[in-house]
Every structure is written in C-alpha cells, then in structure tokens.
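Q: Sharing a model prediction with you, sequence too.
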Amino acid sequence: MAAPSLPVARVAVDVSPPHLDRLFDYLISERLDADAVPGCRVRVRFNRQLLDGFLVERVAESDFPGRLSWLERVVSAEPVLSGDLLTLARSVAGRYGGTLSDVLRLAIPPRHARVEQESPWERAASPQRPPTGGWSRYQHGTSFLDAVSEGKPARAVWQALPGELWPERLAEAAATAAASGRSAVIVVPDHRDVRRLEAACAHLVGRRGVVALTSESGPAERYRRWLAVLRGAVRIVVGTRAAMFAPVHELGLAVVWDDGDELHAYPQAPYPHARDVLTHRAHAAGAALVIGGFARTAEAALLVESGWAREIVARRDDVRDAAPRVTAIGEDDKQIARDPAARAARLPSVAFEAARAALRSDAPVLVQVPRRGYVPALACARCRERARCRRCAGPLALPGGTEQGAPKPAACRWCGATEAAFRCDSCGDRRLRAVVVGAGRTAEELGRAFSGVTVRTSGGGDVLTSVPAKAALVVSTPGAEPVAEGGYGAALLLDGRALLARPDLRSSEQALRLWFAAAAMVRSARDGGRVVVMADSTLQPVQALVRWDPSWYAALELADREELGFPPAKRVASVDGSPEAVADMLDSVELPDSGEILGPVPMGEIDEDGRSDRERVLLRVPRRDGRSLADCLHSAQAVRAARKGTEPVRVQLDPLELL
C-alpha cells in the first residue's frame, strides 16, 4: 500500500548517460513512509538493475502516464542531500555541461553505516572575533574583515606579501565569519597546505571549531567529518578541492588559495574548478569571497578588472621591504664558465655566490628544479632529435644510480626497457645528451660542488613538510618546497626555459606562479635574502618576478587572452575523441550564432597519412553565451547517448590545457 501522504518520490538516480539526466518518479510504500525523507539515500529499480539514488522531493501525484515502480528501500534516513547542496549541484552541472549525478558523485562522499550511528559531534561554541593586525598591512584589509563580520558579500582578490604567514591570515578571516554566526569554507591545493591551515584555525577557534575534509583521512573519517558539517556542529571547513561542496550552514566566507594550481580542477566529469564553484556559491549565498595567493591568474584579474571583486594589496613600499632581492641570469655558457665549482654544479657564478653567502650565514638554500628524476629527457648529441625507445617509441631517460659498479643505462619511461646500444634514427649517432636534468642529478652535482653541506631532496613520493634553520641545500620540484624555519637564505630557480617553453597557453602564468611560491619563502632583502632565476631578464614573467608585481603581469596576460580569444575572455570547450566520434559530435551540436569551431587537430602520434587515433576540436563563444554553449553540448551528448553504440567523446569546458 502506498504512503497516505505525498506517496510519490522524485529520485535522482545514479546514472551517467546525459539523456537520463532528470528525476524519475517512484511510489513510496507505507512501510518506508517514515524514513523516506527528502535528501535521503534510496535504492530503486532502473532498467532491470538495482541502483542508488537520492530522494529529492515527495509529491502527491506524478506526471508520468504509465505505471510507477515502487521504491525498493531507503538506505539511510540521513538527509545528506540538502536543498542548498542540490541547488549548487544543479548550477555546477549547468555551467559545465555535465549531469546532476556526476556532480553529486563528487559532492557527497560514500556512506558508512557505522559512522551514521555514532553520537553526533558536540556543537562548537562561537569564537571571539580575532584581532586583525595582520590584515592592516594591506589596503582595504581591515575593512574587508569588517564586512565579513557584518555578513556583507564583500569580494576580494588578495595579493599576499612575500614571506606572509598566509594560513594565519586566512584563519583570522574564517574565525571572523564564525564569530558572527556564519560558516567559512577554505579550499587549498594539497594536504600540506590543509595541515598548516587547520593548525592555524585550531589555534584561534579550538580543535572542535574546525574540520579538515581530505581524502588523506580515509573514507570513514572523512564521512564522519562531513556529517559533522552537515549537522551544523562545525562552522569552519578547510580542505582540498572536494571541500568546495562542503554542506555548511549559512555560508559567510568562501576562500580559494593559489587558484592557479592545477590541483583545484577535478579530473572527473564535469571537471569543475574550485575557484569557479566557490565564486558562484558565494554569489548565490550572498557570502564574502577571497581569492588569494602570491601570484595572480588571468581569471582573478578579470574579476578585478570587471569590478566584481576588489584588490587587497599592500603598498609598494611594504612590498619592497618584504621581498627578497631577485636577480635574473640567462642560461648561457659564459656565466657558468667563470668558476670551476659553479660549472660542476651547472650554476652561474652569481647563483653560486648567493648560495655560498646564505650557507655561510647558516641558512638553508632552496634549489627549484622543474623535473623529477635523474635525467628525465635525452636527445641525440649530434642532431638533437629526441631519443626514443626502439620497442614502443617512448622517451628515453637516465634512471640514475649504478648497476654492478657502472651507471645504469638509458631506459624507456613508458615500457621500462633498457637501451644499452642507442642509435639515432635520424643521423645514426650513438651519443646521448641531456635535454633537461632532474632533481636527482642536480642534488648529486650540488653535493659535489658544496662539499660538507647537507643536501635534502623533496618531490615525487618523498615530500618534506619543513626543514630546520640550518645550512643545507634543499633540492625540490615545483610545489614540493618545504617550509623553512625563519625562511630560506637564498633560492635558485633553475631551468627557467623548461617551464616557460611548455607548449601550453598557461605556461608563462604557471612558471611565474611557481617562482613566486618559492621566492616568497626567502627572507627579505634587508635580511640578506636572494633569489636567482635562470631565465632571460627581458621576458615579461621574469620582469614581474624581479619587480615583484604579479598584478601587472596578470593584467598583461588577460589582455593577451582577450586579443587571442581564449579563457577567461571567452568560454572554450574542448571535444576529444576518435576522428569519427568528434565529427559526429560536431554534427549534433547546435552552437549559438556567436560560436566558432577551431580544428580538428590531431592529438598524439601522427601516421604517414597525417592522421591520428584521437583528435581535438575547440568550440568558442563570448562569455555572455557560456551557458548556451554548455546547454548545447549537454543536449548533443544526450542525443548521441540515446542512439546507443556511438563512440564516447570527452567534453570539457574551460580546460586548463588547450594546446
């Protein structure tokens, strides 16, 4: 027998095909009436399968003319899909041309029954508003926190000073929101940032006042913390990209730190970005927003230029007082040949002297190397053709280390096969040369050049959290730099050409972001801090680093993007797949009148006929037609999915990698 009141359940079934992206009606039996509350998890029969879903709402009647199936069971009466979270998921799906079920998969963690039965977390007491002395160094910093305290929708792009203790500043902003009875969500790139930020927040509001949402905590613990947020026990949430969907109550502040980091973008459909999701969420909730970092992206520059957000920046005198001295040295042989020890370490004499001066003052020296490994890329010594494996055509590299007393031979990075008798296919030469040198080889060379000095490495699977304030060389890959107590005495940013020469639209922006992140860890010039970047000083990104002016470069980058018609000036979608699937997708898409089609272009290896197994097409529209582009792509995928048997394509709006 059906439930006596509102017997029809509208269910979001966990199915991926776009043509099934809608709610389905089911009858609720009298037995399930009490537990079938809006937002709960349910199981339903769908296409002869038992699938998961969420009960979105209960209604009195269904518009479906046929016979309704019964709701099989209520998995849990816990209303995990709140109304606000459902609205956010629908908005994100609409913006990126995805499906509701895809977004809900990212937003709601898997259930753990034992965790739901545990006693709920004790609700944290509202903290006192913390002092705002740290924000007073910035123009409009104190007034922004006043607006957060008053519940106003203040929106800001924060340019952190060199050496700034940014976790403490963000913790002060979050505690200000919590003190006013509202919640705060702070999203950072990785787990190391989460730990630092969680500790800073706990110092102000206590351990019970903040919760960290990361995959590092494990499925059960993560669900326990997520439920604490859902039930309103905790008001401050910090975490990696999944935390952007945290089901907080009364959002008062949303924060994204270092929004240019690629880790903020989800690698699963519909590929949402934390900056865009939190920007939309703050706007919809009337909450304050902070996009902060040592560098600035073109997307953040657009928010400032459009007037939607205000800058929070320090005065130029304060920037100069806090910044280290930055020197740019081109990567040429003349600089390296002046000093035998510098030549052994592949360092210009200026960089070598800066490192020695820092070590003499008993301060650690940071050495940033763009590549992991020993020698990750090899080429023919004569013709400079990239060295490739004879078996699978993969790139050859030197793994480092020895084998029976001799250096290990080159090996393929794809299949792992060794290549002890290399012969170039183009010129026949047997000699190899390094295209780039990895962190392992750099650490080895520095150890020989600076005898008696401790050399530490950070990167890959062994990332250091911090290093003591003692003389040492810290060789790190970008993004893995450990925090040094009291700051580094010097930073050497090697192989700048390798970062700037990446065939990607954002290569210069990314290189500058990585340089600023490393240079911000160095002591100020007044305390002897030096940064040496091995890159041409005439390049605009290098000039921005030397002048410590990220906003200037971000404005230039935005102007270039507007001229070229790339994001964020326009909305762009990439369609990847086989040539046949891409062509079929283009036939199914009805672009707005303002739309443009760029391509197709081959991806990967190209055969003798100039064809490739995969192709890419870019679809471009003005920002005002961005939602229309997302809608037409969703509709085209729904049409193709309904046909059955069509090859899949990968559709991504505003992809980070375009070239």
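A: Sure, I can see it.
Q: going forward, measure contacts and count neighbours with C-alpha atoms only.
A: Will do.
Q: Straight-line length of stretch 367-374, end to end?
A: Stretch 367-374 has an end-to-end distance of 15 Å (criterion: CA to CA, to the nearest Å).
Q: ok, now stretch 113-127?
A: Chord length of stretch 113-127, first to last residue, is 32 Å (CA to CA).
Q: What is the distance between that stretch and the centre of its chain?
A: 30 Å (CA atoms, centre = their mean, to the nearest Å).
Q: List the contacts of that stretch.
A: With CA atoms under 8 Å, 6 or more residues apart in numbering as the test, stretch 113-127 has contacts from 78, 175, 178-181, 204-205, 208-209, 220, 223-224, 227-228, 232-235.
Q: buried stuff in that stretch?
A: 115-116, 121, 124-127 (16 or more other CA atoms under 10 Å).
Q: Was I right to think A265 contacts V277?
A: No: counting by CA atoms under 8 Å, A265 stays clear of V277, with 10.2 Å between them.
Q: just so I have it, where are all the helices in the stretch 151-300 of the chain?
A: Applying DSSP state H, counting those that start in this stretch to the stretch 151-300 of the chain gives helices spanning 166-179, 191-205, 219-230, 274-285, 298-305.
Q: want to compare, so here's the second one:
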Amino acid sequence: MEATGGAAGEQLTLAGLPEPVLGGRGRSAARRRTPEGLEPAASLPVARLCIDLPPAHLDRVFEYLVPEQLSAAAVPGTRVKVRFGRQDVDGYVLARTPDAEHDGALQPLRRVVSAEPVLSDAVARLARAVADRYAGTLADVLRLAIPPRHARVESEPAPPGGPATGLPSGPETPSPVHGRLSGEAWLPYRGGPAFLQHLAAGSAPRAVWTALPGPVGARWPDAVAQAVQACLVSGRGALVVVPDARDVAQVCEALDRAEVPACTPDAPGGYVRLAAEDGAAPRYRAFLAALRGRARVVVGTRAAAFAPVADLGLVVCWDDGDDLHAEPRAPYPHVREVVRLRAELEDAAVLLAAHARSVESQALVETGWAREVSADRAVLRARTPRVRALTSVELAREGAAASARLPGEAWRAIREHLAHGPVLVQVPRAGYVPAVACGRCRALARCTACHGPLSLTSADGVPQCGWCGRLATEWRCAECGAGALRSVRVGSERTAEELGRAFPGVPVRSSGARSATGVLASVPATPALVVATTGAEPVCDAGYAAGVLLDAAVASASTSLRGAEDALRRWLAAAALVRPSTDGGVVLLVGDGAPRPTQALVRWDPAGLAARELAERHELALPPSVRVVAVTGGREAVRAVLARLELPPGADVLGPVPVDEGSGVVRSGVASGRGRAAAAPAQGSFEPEVRALVRAPVAAGDALVRTVAASVAVRSARREGGTVRVQVDPSEML
C-alpha cells in the first residue's frame, strides 16, 4: 500500500490507533508518557530520585516526571514527595535529565517539600560510596548525613553579606584568618611543619598523628586549630570530627585562640558547631550555614563527617579508636572510613589524630596511604609525665597490703601531690557497687526472677537487678544459702566516698554520666581529688599534679579483639592531662593489667603496640588485614543469605554459630532473662540468633561486599522470613 501525504521517513499509522513512541526520548516522548492534563517541565522534565524506603532491593534510582509548576523548585538536592505504590514517600532529587530510561509512563512529583537543596553533589557521591562500602542503601546513609528539616530555620531571612544561597566558595570567599599563620604546636613533631606547609600550599597530604600532652597552646586542640588555619590560608574549607560535645567545645576554643572566629550572620567565613547535643534548630542552622557556603569550617560529632563543606581541603578525625565514632545504625559506618572515602573523592587532606593509635591507622601508615607524624623520644620524655605500674610484683614488699585496691604507695603519692594541685583518679566502672557476690562462697549474686546481675546503689541500699530492676529484698545465695554480700567491682561513686574518708578536708569532685554533677568539662587548679570514669576526665588548664589509674586488671581484662588497644587508649587519654615529669607529674597504674598495654603505657609507645597488634592480625587473618562481613539473625535466614553468595577467590565462611552471651543470648540454645527479650522479637520464639563471618582478602573486599549486598537485596525482594543484620568490618569478632 502506498503512503500519501506523509513526510519521507515518517512511520504511517492507521486511523483510530495511537501514534507509536519513537526511539528518541525527548520532550515529546515525555509528554506522551504523562498523565492526561499534566504539563511536564519545558526543560529537563525527568527527575532522578533517591526514595527514602528501607528495602534493599529498592536501592536504585527512580525516575519521575517534573510538572511545569514544580520545575523551578525541584532542583537537584531538594526534598520532594512522590507516589510509590499506594503511599506517599520522601525522596531527594539527585539529577534532572531531558530523557528517561524507563519506557513506561512516569509518575509526577507530588510536591517539593522544601526549595532548599540540602543534598549537595559531593555529599551524594560520598553517601553512595559509603553505602557501597558497607553493603547498605543510599537512603540509610542519607538519613545519617542530612539532619531533619527545621522549617522555621529555613524560613529565616538571609543574612546580609551574600545571597540566600551563600557566599561563593573557594579563594574568593573572605578568609576568616586575620593573624599570621601559626604553627608552634607542630614544631616538636617530625613531619609536622611540612604537613602545615603542604596544607597552606593547597596540597592534600595524609597523616596519622600521635599527639603529646602539653600546656595550653600546645595541646591537640591547638594543633588541630593551626592545621585548620593553614587550610583556610589556601582558600579551602575544613572539617573536624571529634567523639563528643566536650571535644567540640575544646576545638572551638582553640579556633578562637587561632583567630578563626565563629560564623555569625554579620561575619561569615568562620566555623560552626554541628552536634546533636545542641538541639534541632541550632544543628540545622549550622548545617545550612555550611551548605550555603557561609561557614568555611565545621566542627562536630559523628554525623558531621558528611557536612557539606564547600571546597573541602582538610578532614580531621580526632581519636578514631573511640567507640563513639562507630555508627550504631545501619549500615554501621565508621567515621575513619567515611573520612578516608571523602578525602579520596574530594582530593582533600586527611589528619587521623589521637594520643593513642588504632590498628587501622597503623595499617594505613604501613601500606603507605598516610604518613606518620610523631615526636622524638627526647621530646616525648620532656612532654609526658612519669608513668609507673604498681603491679603485684612491684608491690610485693608490702606483703598482704599489696592486694589492696589503693595500696600504700599510691596513697602516699596522692597525699604528696595534693599539695601541688588536683589529683585525677580514673575508675573504669560507674555507679556505687556495680557487681556483688555471695559473702561466703563468692558466687556472683543474681536476680531470682531473670538471673540478671545484682548491684548496690548506695551503702545502705537494697540489691537491685541490673536487667529487670527488681529489688532483691530477701536474697539468698542459690549455691550455699548465705545471705551476706560482698563487692566484686567498685564503681566511681564508692571510690569517691572512700577517698573522701581517707583524705578528710580535701574536696572530692565526681565526673561521669551517672554522677550527680554529670560530666565535668574542667576543674580549677586548686588541690582536690577528681574521680572520673573513663572518657569523662575533666581538663585542668594547669595540668593535674598526679594521676591514679585504678583497677588496671578490670580495664584490660576484655576478651575483645581490640581489648589491649582500648585499654591503652583510655589510660593515655587520662595520663595526657597530667603535668610533665619535669614539673613533677606522675601517673600510677594500679593493678595487674595485661602486660602489653601496661608496658606500652610505661614506655608511652602506642605506635609500638599498634604495630605488634597489626602483625598478629596479619598472621591470624583478622581485620584490618582482611575484609570481614558479619551476618547475624535467625539460623534459616542466615543460611539462605550465605547460600546465594558468589565468593571471590580466597574467601571463606566461618560459622554460623550461636551469638555469645554478650549479645544477650546464651550459647546453649536456651535464652533466659534479658536474652529472651533480645531473641524473641527476631525469631518469634526463644531460639537464639546465630552469626556467620564471611572473610576475604583486602583486594577482594569490594567483591565480597557486593555479593553480600546482592544476596540481601534478593532476600528483600522475595520477602523471606526472619531477620538478618549485615555488618561490614565489625569492630568486634570474638
């Protein structure tokens, strides 16, 4: 049949049939896939979205049509509402494109929640990299990266001095540094001045820094502030991530001393705090200041690792071995790895710093990814206090008194140094008496209802269960029938009470989360006894005259893979607050601690301990010398996930085995007490969870993570029963 009236090359149609959709995906194709009566955007009518839905099989980009009335507001990075199935869900616009990859009809955007583009391109790429690194989803990572919206803060008028979108980034932004570049805090370290010079020149050095104690102006916050100052001189922004709000305050004070002011509406270009403790409105206001380019420096806690700093030049992670840097929510990223990925994506400098050194940081040094910045032994001896370990061998001459919790030599050292200033006493346990036992047979006292451990909250208090909270008013030992109790572990409150009686007339200050006064930020330089739990030691500007680290055996008795590393890190954090030996400062470690961390503390050699731990990990094929994925859940669910894995060469599977008691489930297969509460929701029964470890060489780590993520996605799509939790490179394996 011959065509009439048609242009050359045009496909003919029969009357009554719709026109065929041509291969091109231009605006006309988008119009034909549009719901009737909806006008698509004249420019870039297709939006590529990340939808905030948890199932793993939905971790992909979805395409939606942009109506013309939403085109101006639906820019990349904005929050939107879309229809997915039978529900309205949140999402982020990742990009706008002229063509769609989907051949069917596109659903339109329902509305733009906010015209503020809260998701920058750099943060979106980082979030995708973190999700791939930890076998997670982009939506889960974005929940960690972007704080909840605060509409009142968004509606605040734009500050003077720049448009609503902020000042231009890069060298054109006014530098907040008004004084000369200072680097005195880095002079005692090998490679320290060179690190600052590279920063000021616009380079991207990578360093692992072992910080030393020192006076005000030479401590770690001052050195971090000077590194930030050098980065600002090069016209770039900086990001500092610390474990808690107290560290945030110290860094901010150091930035003020370095003449890097706080960012205000009238004075942009300085620093902002980004911490959840500040509240929703201040946190979101600081986030917007960084997003709009008004703040060049961000100082914050864990989630600040994703802060949208414009033209990022330096990322600092202080104390990367602290547990607070490990995200407890899926996909469980660690700040150290987020910082490392971000530095590679944005070509920024990295500074991993601490008084101690983690095994992971040591691995980065030994592989050449980062350079070591540390001080010579002569400088170390001049800057650190004298450390003595009062072990049972050291105190053997005292006879039976050597077994006392506070032996005579420690008591005499406290009395002597109280004349020169405050004395710090670190206690690894909080509370009064956190664990008690039978006074006759020494069996651990447990609750008769749930078998949880009993504890005392005061000297005349009634024993109370630590799991169910029930009072044991008429407790009797199940082994021998005796009713007397004795302390097994002594907490900080009981320690403060005993020291108050031993040193009458001396003020005793307690610092801890459970203390009546809470966690103290600082104490004056007047004579006093400061009793603090680990991690809650207040700062004394003049330095403590002495430090006593009690219960070394308890602090280092963990069976954790990083037990020795954690013990040394906590001891060094307290010892770094004591005056140097040239000013009479002394640190006493009381108790028979584990030999390795004890010797490393006496020598003040965290790098040596990290190197030995890493060498053993290589021999035993343990992280970070290998990549490990832990799969935890019901036995059948875990087996189904493992059965679908396509393991890379050199990979193997360990387990599955029942989860240990430390997770709330006993190995015998019968859960009781708190273990039942933990296991029952997961399985619908009292069957305990199991865990399998999938291990692969570092070179095959990415392939291992991909196959685990694919298996979890299949499980999600099939809606398989049970629960499964996947954790890449878990901090705990034993």
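A: Nice, thanks for sending it over. Small disclaimer: the values here were computed from a predicted structure and weren't measured.
Q: Superposing both, give me the TM-score.
A: Superposed pair, TM-score by TM-score structural alignment, normalised by the length of the first structure: 0.95. Supporting alignment: 651 aligned residues with a CA RMSD of 2.0 Å.
Q: circling back to that earlier point, is it possible to export the helices of the stretch 151-300 of the first structure to TSV including mean neighbour count?
A: Formatted as TSV, the helices of the stretch 151-300 of the first structure follow (neighbours: other CA atoms under 10 Å):
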stretch	mean neighbour count
helix 166-179	25
helix 191-205	19
helix 219-230	20
helix 274-285	20
helix 298-305	20
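Q: Quick one: closest of those helices to E444 of the first structure.
A: The closest of the helices of the stretch 151-300 of the first structure to E444 of the first structure is helix 191-205. By CA to CA, the value is 26.4 Å.
Q: That closest one packs against which elements?
A: Here helix 191-205 of the first structure touches helix 166-179, strand 210-213, strand 236-239, going by 3 or more CA pairs under 8 Å, 6 or more residues apart in numbering; DSSP states H and E.
Q: let's see 6 Å
A: With contacts defined as 3 or more CA pairs under 6 Å, 6 or more residues apart in numbering; DSSP states H and E, the packing partners of helix 191-205 of the first structure are helix 166-179.
Q: The second structure: matching residues for the helix it packs on?
A: Taken onto the second structure by TM-score structural alignment, helix 166-179 of the first structure occupies residues 220-233 there.
Q: starting at the chain centroid, how far to that stretch?
A: That offset, for stretch 220-233 of the second structure, works out to 22 Å (CA atoms, centre = their mean).
Q: and the longest helix seen in the first structure, which stretch of the second structure?
A: For the first structure, the longest helix by residue count, based on DSSP state H, is helix 626-643. Under TM-score structural alignment, the match for helix 626-643 of the first structure in the second structure covers residues 701-718.
Q: Distance from the chain centre to the matching stretch, please.
A: Counting by CA atoms, centre = their mean, stretch 701-718 of the second structure comes out at 24 Å from the chain centroid.
Q: post-alignment, that stretch versus the first structure, mean distance?
A: In the superposition with the first structure, the average deviation recorded for stretch 701-718 of the second structure is 1.1 Å (mean CA distance after the TM-score superposition for the first structure).
Q: ok so, going back, next step: the buried residues of stretch 113-127 of the first structure restricted to helices.
A: Reading helices off these with DSSP H, I get 115-116.
Q: List the buried residues in the match of helix 626-643 of the first structure.
A: Buried, per 16+ other CA under 10 Å, within stretch 701-718 of the second structure: 701-716.
Q: okay, now the residue nearest to P219 of the first structure when sequence neighbours are not counted: neighbour count?
A: With sequence-adjacent residues excluded and distances taken as CA to CA, 6 or more residues apart in numbering, P219 of the first structure is closest to P110, at 7.5 Å. Around P110 of the first structure there are 12 other residues, counting by other CA atoms under 10 Å.
Q: Tell me how far P110 of the first structure lies from P79 of the first structure.
A: Note on P110 of the first structure: its distance to P79 of the first structure, by CA to CA, is 14 Å.
Q: All set now, cheers.
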